[in-house]
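Colleague: here is a sequence together with a model predicted from it:
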Amino acid sequence: MLDPVLARIDADLPHAIQRLLALLRIPSISTDRVHAPDCEVAADWLVQDLIDMGFKAAKHPTSGRPMVVGQGGQGDRHLLFYGHYDVQPVDPLNLWDKPPFVPEVQDTPQGRVIRGRGASDDKGQLMTFVEACRAWIAVHHRLPARVTVFFEGEEESGSPSLVPFMEANKDLLTADLALICDTDLFDRDTPAITTMLRGLVGEEVVITGPRMDLHSGMYGGAAINPIRVLSRILSTLHDENGRVTVPGFYDGVEELTPELRAQWDALGFDESQFLGDVGLSVPAGERGRGVLESIWARPTCEINGISGGYAGDGFKTVLPSKATAKVSFRLVGQQDPLRIRESFRTMVRAMVPADCTVEFRDHGASRASVMSTANPAFEKARAALSDEWPRPAAFTGSGGSIPVAGHFKTILGMDSMLIGFAQEDDLIHSPNEKYDVRSFHKGIRSWARILAALS
């Protein structure tokens, strides 16, 4: 049953590219109210495309941008596919070689690419699954499993409507397994199934001392300096081995299994090149941990910004009234973000001296997502991907956070399988975003294989 579907995908690729170009022409920027009508247009386009294929599909209004839900196929196996049709703003516009919403196929030294905002993040990725479904229906007049597609229009603006919509539509969305296409290949020839996503805690710390900025000549040595206090606090967040010192921070952190460590070692990841590409040479995380393990499977504490006093041109001898730092924690395993937040705040409060006060500002908290590869579906999908690409697929981690995977687990009670075909040079969120035609083509073929394997 699969071979004629793959042949159909190959023959239909020029038309699939044209359909993607049509979707890319819609400037569905969710963060800009001016483009709210364009998000409606993009949602309508997807609804109609799904209906034309044979899905039962509808646009669902929210307090923000609409959701699109389509249902098709039959069978005991029920799969939910998630993607997002909204895109990042295009600024700075002057750095684009071509208008961002006039997409085109270009020949480059690395091969043919589809250039335009949203080509990789996430319209091109979303359409790989849609086109795989189209091919199955065209050849067999049905899908090999029951499929629900769920397209969001606010992923690039924090997904404010996502959780309320999911909570209100559990019956509509709950399936056996969620499929998400918003991630990368490991390298050009190695597909990946992301099974670990780090969680996140964001904290802003404000230390206040004197009620106004002071002249450092008149008050220096006598008055407390909030920058000095804050610097001392921040300097204690890591020990000499790079471990985070917040009490209880490592509760819930698990070691890699030997099987997963062996799989990561077999990827041939070049730590020197990874660091060298950004002008660095020495790993700076926990001593004794490799770079891949550090960014995929270990928690971190990072200082993302510091402000206070005078930082403009020239010099100003001032003792500031306030000093501020923004600190983020990336979480893994079963770490509890709320416990870590409170432990961090307790630690900071204990280090604030007399004549200073501390204020904390909450910038979000989410748990890590860890998918159980013991579920047979994961190995079936890995084998299907391996059949399509030059190198075997790998179970990988991600240093970032994709909150929807956690929401699928906590709200709908199902695991997520994150499979994407983006390249690290796709320039997502940047000018001149692109998606390789090879990624688009083999991505469609990959989903066709996965649908067959999981059904």
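Modeller: Noted; the coordinates are in hand. Numbering: from 1, shown residues only.

Colleague: okay, CA-based contacts and neighbour counts for the rest of this
Modeller: Will do.

Colleague: what's next to stretch 32-48, contact-wise?
Modeller: With C-alpha atoms under 8 Å, 6 or more residues apart in numbering as the contact definition, stretch 32-48 has outside contacts at 23, 26-30, 57-59, 65-70, 85-86, 89, 153.

Colleague: swap that for stretch 51-63, sorry
Modeller: Residues outside stretch 51-63 that contact it (C-alpha under 8 Å, 6+ apart) are 43-44, 47-48, 50, 66-72, 134, 137, 161, 165.

Colleague: residue closest to the middle of this structure?
Modeller: I402 (4.1 Å; C-alpha atoms, centre = their mean).

Colleague: nearest residue to that residue in space, please, no chain neighbours.
Modeller: In space, and not counting its chain neighbours, I402 is closest to L197: 6.8 Å by C-alpha to C-alpha, 6 or more residues apart in numbering.

Colleague: ok, now P210?
Modeller: Here the residue nearest P210, using C-alpha to C-alpha, 6+ apart, is S321, at 5.1 Å.

Colleague: wait, the one you found touches M212, no?
Modeller: Yes - counting by C-alpha atoms under 8 Å, S321 does reach M212; the two are 5.0 Å apart.

Colleague: next one for the comparison:
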Amino acid sequence: MAALSKADLDRVLATVDTDLDASIERLFAFLHIPSISTDRAYAAECRRAGQWLADDLASLGLTAKLNDTPGHPIVTGTSAGAAARRVMFYGHYDVQPVDPLELWDSPPFEPRIVENADGVKRIVARGSSDDKGQVMTFVEACRAYLRTVGRLPVEVAIVVEGEEESGSAHIGPFLEAHKEALKADLALVCDTGMWDANTPAIILSLRGLMHDEFVVRAADRDLHSGYYGGAAANPLHVISKIIGGVHGPDGRITIPGFYDGVVEPPEHVKRSWSELDLTAENFLGPIGLSEPIGEKDRLLIEMVSTRPTFEVNGMWGGYTGEGAKTVIPSIATAKITCRLVADQDPAHVRDCVRAYIRSKLPADCTVEFLSGEGNPAVAVAHDNPLLAKAAAALGEEWGTPAVTYGEGGSIPVVGQFKKVLGQDTLLVGFALDDDRIHSPNEKYDLTSFHKGIRSWVRILAALAE
């Protein structure tokens, strides 16, 4: 297939611009559908949203299908023809619940464009940023290609699920069942954000996760703290002491074997991170904090993206009601999560954490573990040539070099792309930190939507080279 010319690329970009109003209308039709996946009362609406998207993909000439699962359906769309490279695009059409409804300035499923005092126009609706608006940036880029030059520069397989906001229970089995049909040179995900309003970003890595819950037991019943205090073991004290010893004075995690599999990023990458100006003041200041508590010899961006963590999510036991009850509890419980990086194995980390907790138990105390589930981190090699192509395309569109860095959160499906399909993933998104995803008055800047479409046009052209 002949390569796309510069003139053809310019024509496609012009189509994006002239068709913007119609693109917004299509997005609004998508946003009108209350596809809340976690609430079974909205099951029919989730199906309606999936069908709307499948119909839209079919209108482009793609082979589109609404694939049933034991939960909400998965939409697929594939292009015809043969190209030198094939990509798979992933997103989700389901959205978060809208509660508390009274905090919305307008009905959450009645999208509108709001112009703020700063002159920035924003699309306000549930799902505008997470993830319907982002999904449609890619769909509209494909539409512009097919309407203008009659073909896509690369083969495309689109997968959009309806359960991302409720656990993605059925995407894994779906990938297994369709792995031959979905195999591609690269997976593309549009469910992340920009570095800032003017700087595009590609996420190179996502931290994995191991979560566990443990119960410490001591006496065979709650005890009178006056009669037994000072002599009997208190499970809350035991857990507090164990947790208190997890981090050393330098911020490092003291659990033996915890850092197995952690690797250092290349020095040139760390130098580029140091130039991003992510400071305690601009990162922690807005949430009322001032000092990072991570490893002392690390950049702040490393602490929140490429270094592993150990966090206590909850700890309880004894009496927690109103007033006093002078007891020494017989049982205490803690929930923990560990964010994982690089080649850390969740099962190995779980075993190391459990061995550490057991080693710190005093006499007469026992421990029971209740969870221990997890998923590994995922990463794209810094020297991946397709990464360089996509970054250059983003730089051309936004007029500033794309930032490449790791994100601290976890998107388990990306790990499944690697494990099941053998595909690396580029996470390219156009959301902003102030988009209020999962919150009332969710929004997506009109510029994010417009230039997001143009960005995918450029990326697809670059990947075809």
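Modeller: Thanks, I have the structure now. Keep in mind that what you see is a predicted model, and the values were worked out from it rather than measured.

Colleague: re the thing from before, count the residues that sit near the residue nearest to I402 of the first structure.
Modeller: Number of residues near L197 of the first structure (other C-alpha atoms under 10 Å) recorded here: 28.

Colleague: what distance do you get for the counterpart of it in the second structure to I255 of the second structure?
Modeller: By TM-score structural alignment, L197 of the first structure lines up with L206 in the second structure. Counting by C-alpha to C-alpha, to the nearest Å, the separation of L206 of the second structure from I255 of the second structure is 22 Å.

Colleague: helix, strand, or coil at the equivalent of E322 of the second structure over in the first structure?
Modeller: Correspondence of E322 of the second structure to the first structure, assessed by TM-score structural alignment: D313. Of the three states, D313 of the first structure takes coil under DSSP: H, G, I helix; E, B strand; the rest coil.

Colleague: contacting residues for D313 of the first structure?
Modeller: By C-alpha under 8 Å, 6+ apart, D313 of the first structure lies in contact with nothing.

Colleague: which helices and strands does the longest helix along the second structure pack with?
Modeller: The longest helix of the second structure (DSSP state H) is helix 446-464. Where contact means 3 or more C-alpha pairs under 8 Å, 6 or more residues apart in numbering; DSSP states H and E, helix 446-464 of the second structure is packed against helix 6-18, strand 121-124, helix 132-148, helix 385-398.

Colleague: find the helix or strand that the residue of the first structure most remote from its centre is a member of.
Modeller: Most distant from the centre of the first structure: M218, at 50.2 Å, with distances by C-alpha atoms, centre = their mean. Under the criterion of DSSP states H and E, M218 of the first structure resides in helix 216-219.

Colleague: that helix: average distance to aligned residues in the second structure?
Modeller: Once fitted to the second structure, helix 216-219 of the first structure is off its aligned match by 1.8 Å on average (mean C-alpha distance after the TM-score superposition for the first structure).

Colleague: give me the contacts around that helix.
Modeller: Contacts of helix 216-219 of the first structure (C-alpha under 8 Å, 6+ apart): 317-319.

Colleague: any idea what E388 of the first structure aligns with in the second structure?
Modeller: Checking TM-score structural alignment: E388 of the first structure goes with E397.

Colleague: not including adjacent chain positions, what is the nearest residue to that match?
Modeller: In space, E397 of the second structure is closest to S455, 6.1 Å off (C-alpha to C-alpha, 6+ apart).

Colleague: which position in the first structure pairs with the one you found?
Modeller: Counting by TM-score structural alignment, S455 of the second structure corresponds to S446 in the first structure.

Colleague: please apply the same query to S359 of the second structure.
Modeller: Counting by TM-score structural alignment, the partner of S359 of the second structure is A350.
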